[in-house]
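# only the shape, not the letters, is given here:
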């Protein structure tokens, strides 16, 4: 099968890595994958660093004539079985290019976002011709179809995200770097350090259990120095500032995640299917998270994780305190999470489902 993946971002992020990971596995299974991207250095430099061949189009807007014509020329020159788009704004370009080329290429869209977005009535015929819509969670499907009730259920598939296995890479020890004693569990937040991810809620919760042994490391880029100061003010008010550490951005975040004893991911926004939670499942880590997004579909409270309401620092403090105090509980949660990933969410199963969505049957 020949597959054209359209990379949606103007910067490099989780969605872009998701597409590249998928493409690599498809190629490993014998399929041919071509990548189309914006001509932006933030994206093209990352593709070149990974030695991934690509082509660019301007993608100025959803009905950009230049992009439609150039994509149609590509389709006339090479027969692609599938165009996989990862944003609604690329659907009109892909569908009009297919029509202009006069080919039978199937267009598949993955809906990654949880917010409600209604499709313009003039563009609906193009969306009705989609071969499949992949939703990364039932939450995303409910919200998108709630705003677009005319979408046929036959074209819809729910496929939770997954993470491919990554080889081990030696990185520095966070315990050694921050002089964390072996008796103190290493708590970790991995991701962009910003308010919507619940970072201030974490520190308010930890301030409530300051008498317990722990250190926490935030691995990820800080939104701003101002927010960093706000977080440290919360930590200082709670008397825990010497046990709060900010490592910053690193391309090896997944390797550092291996060092966590307890993973904390208390997003206060409606996340669609957060990859960080899935990464911790794959790594077999004890998770404390929130129950407000797509993660609640694959994290079972009390079995594979502890879940609390978003923004509830008291409940978060109680949950973190439980797994700090009870090593058996955190090991049991971690083991069950790893087993759930292997049985239901492995990357091999994920790609099988994507290929089924691509198929013409």
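Good, I have the coordinates. Keep in mind the model is a prediction, meaning the values are calculated, not measured.
# going by C-alpha atoms from here, please, whenever you check contacts or count neighbours.
OK.
# for residue 242, see how far away the residue nearest to residue 127 when sequence neighbours are not counted is.
Using C-alpha to C-alpha, 6 or more residues apart in numbering and skipping the chain neighbours, the partner closest in space to residue 127 is residue 91 (6.9 Å). Look at residue 91 and residue 242: by C-alpha to C-alpha, to the nearest Å, they are 50 Å apart.
# then residue 306?
26 Å.
# identify each of the strands in the stretch 101-250 of the chain and give its residue range.
106-111, 132-135, 156-158, 186-190, 215-219, 244-248 (DSSP state E, counting those that start in this stretch).
# which one, of these, ends up nearest to residue 263?
Closest approach to residue 263 among the strands of the stretch 101-250 of the chain is made by strand 186-190 (5.0 Å; C-alpha to C-alpha).
# just the angle for the closest one relative to strand 244-248, thanks.
40 degrees (axes from the mean of the first three to the mean of the last three C-alpha atoms, to 10 degrees).
# strand 186-190 to strand 215-219, inter-axis angle?
20 degrees.
# same for strand 186-190, what does it pack against?
Packing contacts for strand 186-190, counted by 3 or more C-alpha pairs under 8 Å, 6 or more residues apart in numbering; DSSP states H and E, involve strand 215-219, helix 253-257, strand 262-265.
# rewinding a little: so who does the residue nearest to residue 127 touch?
62, 85, 107, 109, 126, 127 (C-alpha atoms under 8 Å, 6 or more residues apart in numbering).
# swap the cut-off to 10 Å and go again
By C-alpha atoms under 10 Å, 6 or more residues apart in numbering, the contact set of residue 91 is 62-63, 83-85, 97, 107-109, 123, 126-127, 129-130.
# included below, for side-by-side comparison, is a second structure:
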């Protein structure tokens, strides 16, 4: 909204007193009650500002990583100044506490991420028309950052084991240039040039999802919480993803999606084959995923949980 004040601050970490002084002024002038931050680097200036202020706003941190907490005097000082830490998954919370940081678990909670409802609008993207694809062909789609952690190379290898008729692999997203070159080379080596389409960055993801049949997210790293996955669930599309991250917290294997081992191209290929060859199963999993999303992961629930946290 244009009437919300916006401030551009360095927020550069432990020695950033300039940002702290600016934030102290903002706290005083705007009568701030709550400050919600999303990483520890930002938190330093926020904590300094609170110490320097007469008004003492509550500090809430959202943790978006699966990573052990730093356990040293400096960070234990930060933990003592936080009112709540919100983790995006149980796995993220459990990993954080493995290093025994000096913060009470009662000051932490888990709120799964969500996405806003898709607005009704005309498609700005027509994959089939733009790429001369038959309306009867299946579209297997990956969306996200094109980086090694996302396992897109595993997906291409899995697809090459099938070479399914009348099926296309759509890869949407931008990322590391060298990795993209490797993927393009792999497509050529696997004789998949006519079956794999790189779209680059796609703004209208909802149009892409609507035209897709299967969403595949073969991450080889532990996903703290995969937004791309729940976008497909929201759209009623079946999904295949890996079982090494927080996906297990919202994907019930063979019900709301299919889980596979990370880096296992053969297992991924078999799961793709199952969904490609079984329209009924594909649609059932998509609908169950959508029902689960609406019941457990809707933006309305997410919003209520965040607001409830603000009322500490």
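Received, thanks. All values derive from a computational prediction rather than experimental measurement.
# related to what we said a few turns ago, state the helix or strand in which the residue nearest to residue 127 of structure 1 lies.
Element membership of residue 91 of structure 1, judged by DSSP states H and E, is helix 91-101.
# how far apart are that helix and its match in structure 2?
Once fitted to structure 2, helix 91-101 of structure 1 is off its aligned match by 1.4 Å on average (mean C-alpha distance after the TM-score superposition for structure 1).
# what residues of that helix count as buried?
Buried residues in helix 91-101 of structure 1, defined by neighbour count with 16 or more other C-alpha atoms under 10 Å: 91, 92, 93, 94, 95, 96, 97, 98, 100, 101.
# and of the residues you listed, the nearest to residue 24 of structure 1?
residue 94 (22.2 Å).
# state the distance from the aligned partner of that closest one in structure 2 to residue 39 of structure 2.
Residue correspondence to structure 2 (TM-score structural alignment): residue 94 of structure 1 is matched to residue 46. As judged by C-alpha to C-alpha, residue 46 of structure 2 and residue 39 of structure 2 stand 11 Å apart.
# before we move on, what about residue 104 of structure 2?
19 Å.
# my guess is residue 222 of structure 2 contacts residue 64. True?
No. With contacts counted by C-alpha atoms under 10 Å, residue 222 of structure 2 stays clear of residue 64, the gap being 11.7 Å.
# with neighbour numbers in mind, choose between those two.
Remark: of residue 222 of structure 2 and residue 64, residue 222 carries more neighbours, 21 against 18, as counted by other C-alpha atoms under 10 Å.
# residue contacts, the more buried one?
Residue 222 of structure 2 neighbours (C-alpha under 10 Å, 6+ apart): 65-67, 91-92, 149-150, 242-247, 262.
# okay, how far is it across stretch 188-206 of structure 1, tip to tip?
From start residue to end residue, stretch 188-206 of structure 1 stretches across 12 Å - C-alpha to C-alpha.
# what range in structure 2 matches that stretch?
Against structure 2, stretch 188-206 of structure 1 falls on residues 141-159 (TM-score structural alignment).
# now do the buried residues in the matching stretch.
Here stretch 141-159 of structure 2 shows 141-148, 150-159 as buried, counting by 16+ other C-alpha under 10 Å.
# distance from it to the middle of the chain?
Distance of stretch 141-159 of structure 2 from the chain centroid (C-alpha atoms, centre = their mean, to the nearest Å) equals 15 Å.
# pick the most deeply packed of the helices and strands packed on strand 186-190 of structure 1.
strand 262-265 (a mean of 26; mean count of other C-alpha atoms under 10 Å).
# could you give the residue range in structure 2 aligned to that strand?
Going by TM-score structural alignment, strand 262-265 of structure 1 sits over residues 214-217 in structure 2.
# ok, the residue mapped onto residue 245 of structure 2 from structure 1 - contacts?
Matched by TM-score structural alignment, residue 245 of structure 2 corresponds to residue 293 in structure 1. With contact set as C-alpha under 10 Å, 6+ apart, residue 293 of structure 1 has these partners: 114, 137-140, 267-274, 310.
# now with 6 Å, please.
270, 271, 272 (C-alpha atoms under 6 Å, 6 or more residues apart in numbering).
# surely residue 2 of structure 1 touches residue 81?
Yes. The criterion here is C-alpha atoms under 6 Å, and residue 2 of structure 1 meets it with residue 81 at 5.3 Å.
# ok, back up a step: and the closest residue to the match of residue 94 of structure 1 other than its chain neighbours, what element?
Counting by C-alpha to C-alpha, 6+ apart, residue 46 of structure 2 lies nearest to residue 20, which is 6.2 Å off, once chain neighbours are set aside. Assigning secondary structure by DSSP H and E places residue 20 of structure 2 in helix 17-30.
# many thanks, we can stop here.
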